[in-house]
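Participant: Show me the folded form of this:
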Amino acid sequence: MEQEKNPAEGGLLILMRHGDYTVASDGHKRLNEIGIAQAEKSGRYISETLGLREADVIFSSDVERACETADIVARYVRAARREQDAALRPGGSGIAELIMQEYSRKNVIIVTHIPVIELQYAAFLNRNAFFSYSPAALTALRYIPGKQCYEMIASYAP
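Facilitator: The predicted structure is shown next:
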């Protein structure tokens, strides 16, 4: 899908899954080489194809693989703030209410996990929507002020 508006107008929300990972011998789940490449491709897509080079905030789960993915995306999209939130962990409740109240007219990237993405979709779109569950896949949403919800404008899976 083509982007309909300039992201500088605000209200662009990117929902993104973390990149592919491997469980290390210490039990930590870190991005592997494939996951790093996926996150880089998605970061370039956000910056080059969507034209979003600056975000007000990049949120991520505080889980290592999501943090690593968000850090890679931040190489391509400069963020005024970078925050980790336990509500974005697998099984978390998400941050849809915070986004709707404080960030709906701002450019935001959220890097999280499949179950949280599903919850966020329902909140932001007022319905379920298609999302590619591939590692580092993302969907771009645009806020609709009169309806107080979002519309999907792009989807990408590296």
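Participant: can we go C-alpha only for contacts and neighbour counts from here?
Facilitator: Fine.
Participant: Does anything pack onto the helix or strand hosting residue 82? Which helices or strands?
Facilitator: Residue 82 belongs to strand 78-84 when assigned by DSSP states H and E. Here strand 78-84 touches strand 54-60, going by 3 or more CA pairs under 8 Å, 6 or more residues apart in numbering; DSSP states H and E.
Participant: Tell me where this structure has helices.
Facilitator: Using DSSP state H, the helices of the chain run over residues 33-44, 64-73, 96-98, 114-125.
Participant: and the residue nearest to residue 23 when sequence neighbours are not counted, how many neighbours?
Facilitator: Sequence neighbours aside, residue 29 is the residue nearest to residue 23 in space, at 4.4 Å (criterion: CA to CA, 6 or more residues apart in numbering). When neighbours are defined as other CA atoms under 10 Å, residue 29 has 16 of them.
Participant: What of residue 122?
Facilitator: Residue 122: 13 neighbours (other CA under 10 Å).
Participant: likewise residue 80?
Facilitator: When neighbours are counted by other CA under 10 Å, residue 80 registers 10.
Participant: Grab the nearest non-local neighbour of it.
Facilitator: In space, and not counting its chain neighbours, residue 80 is closest to residue 56: 5.1 Å by CA to CA, 6+ apart.
Participant: isn't the one you found right next to residue 14, touching?
Facilitator: No - using CA atoms under 8 Å, residue 56 is not in contact with residue 14, being 11.8 Å away.
Participant: between those two, what contacts are shared?
Facilitator: Counting by CA atoms under 8 Å, 6 or more residues apart in numbering, the residues touching both residue 56 and residue 14 are residue 108.
Participant: Sequence B follows; please return its structure for comparison with A:
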Amino acid sequence: MGAVIPNKAACRSAMLKSIADLEARMARNIEALVREVDEHIKSLTPVHTGQAVRNYIWTTGAPSTTVFEAIDNGPPGPTNSMSLGQEPRRDVNETAAAQSLESLNFANPFTTIYLTNNSPDIVGLELGRLPFPGRSRSPRGMFGLVNTYVQAKIAAKGIMS
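Facilitator: Reported below is the predicted structural model:
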């Protein structure tokens, strides 16, 4: 003997709406998390020429393999004596990199999103070796710190909060 569901069409419609609402909520949360990652990783990245922040590229489908040259908007200045965020070449190169973030479509929360950085100096910056060991303005790197932050945030609040 089976159960009888009165008004199956209404029940199915309500279930599909619930699933769509859940996917939309997940997509909004993923977009917020991606934007937070973007902001944090760039803020931790030292800028001299601007190439490292210029090469934070967001894609779907496959990681970026492109290396972008820094946008030269004048002398870099004495960046080793500047606080992170005060470098003259930061804004123009961050803005150029942000185009890749703005091109993402977050509608499908199951799409794989990649953040790549193919700058020749990114490994040295991540390892705290640039401009030379003991003199890095970001000695603990960027990726590892942001990954730890994101993992802790997800563990504490989940992806759906």
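Participant: what TM-score do we get after superposing?
Facilitator: Here the superposed chains carry a TM-score of 0.29, computed using TM-score structural alignment, normalised by the length of the first structure; 75 aligned residues with a CA RMSD of 4.9 Å.
Participant: gap between the residue nearest to residue 23 of the first structure and residue 108 of the first structure?
Facilitator: As for residue 29 of the first structure, its distance to residue 108 of the first structure is 25 Å (criterion: CA to CA, to the nearest Å).
Participant: Next one: residue 25 of the second structure relative to residue 19 of the second structure, how far apart?
Facilitator: Distance, residue 25 of the second structure to residue 19 of the second structure, using CA to CA: 10 Å.
Participant: Which one of the helices of the first structure lies nearest to residue 156 of the first structure?
Facilitator: helix 33-44 (7.6 Å; CA to CA).
Participant: could you give the angle of the closest one to helix 64-73?
Facilitator: Orientation check (axes from the mean of the first three to the mean of the last three CA atoms, to 10 degrees): helix 33-44 of the first structure against helix 64-73 gives 40 degrees.
Participant: Helix 33-44 of the first structure: which residues count as buried?
Facilitator: Buried residues in helix 33-44 of the first structure, counting neighbours by 16 or more other CA atoms under 10 Å, are found at 35, 36, 37, 38, 39, 40, 41, 42, 43, 44.
Participant: One more: stretch 147-161 of the second structure?
Facilitator: Under the neighbour-count criterion of 16+ other CA under 10 Å, stretch 147-161 of the second structure has residue 150 buried.
Participant: buried set for the host helix or strand of residue 29 of the second structure?
Facilitator: In this assignment (DSSP H and E), residue 29 of the second structure forms part of helix 8-44. Residues 23-31, 33-34, 37-38, 40-44 are the ones in helix 8-44 of the second structure that count as buried (16+ other CA under 10 Å).
Participant: so what does it touch, helix or strand wise?
Facilitator: Counting by 3+ CA pairs under 8 Å, 6+ apart, the packing neighbours recorded for helix 8-44 of the second structure are helix 143-157.
Participant: what's next to the helix it packs on, contact-wise?
Facilitator: With CA under 8 Å, 6+ apart as the test, helix 143-157 of the second structure has contacts from 37, 40, 41, 126.
Participant: Residue 55 of the first structure: neighbour count?
Facilitator: Residue 55 of the first structure sits with 23 neighbouring residues when counted by other CA under 10 Å.
Participant: Tell me how far it lies from residue 154 of the first structure.
Facilitator: Taking CA to CA, one finds residue 55 of the first structure at 17 Å from residue 154 of the first structure.
Participant: quick revisit: what sits against the residue nearest to residue 23 of the first structure?
Facilitator: Neighbouring residues of residue 29 of the first structure by CA under 8 Å, 6+ apart: 21, 22, 23, 64, 65.
Participant: on that earlier part again, mind checking which of residue 56 and residue 14 of the first structure has more residues around it?
Facilitator: Using other CA under 10 Å as the criterion, residue 56 of the first structure and residue 14 rank with residue 14 on top: 22 against 18.
Participant: Let me see the contact set for the more buried one.
Facilitator: Residue 14 of the first structure touches 108, 109, 110, 138, 139, 140, 141, counting by CA under 8 Å, 6+ apart.
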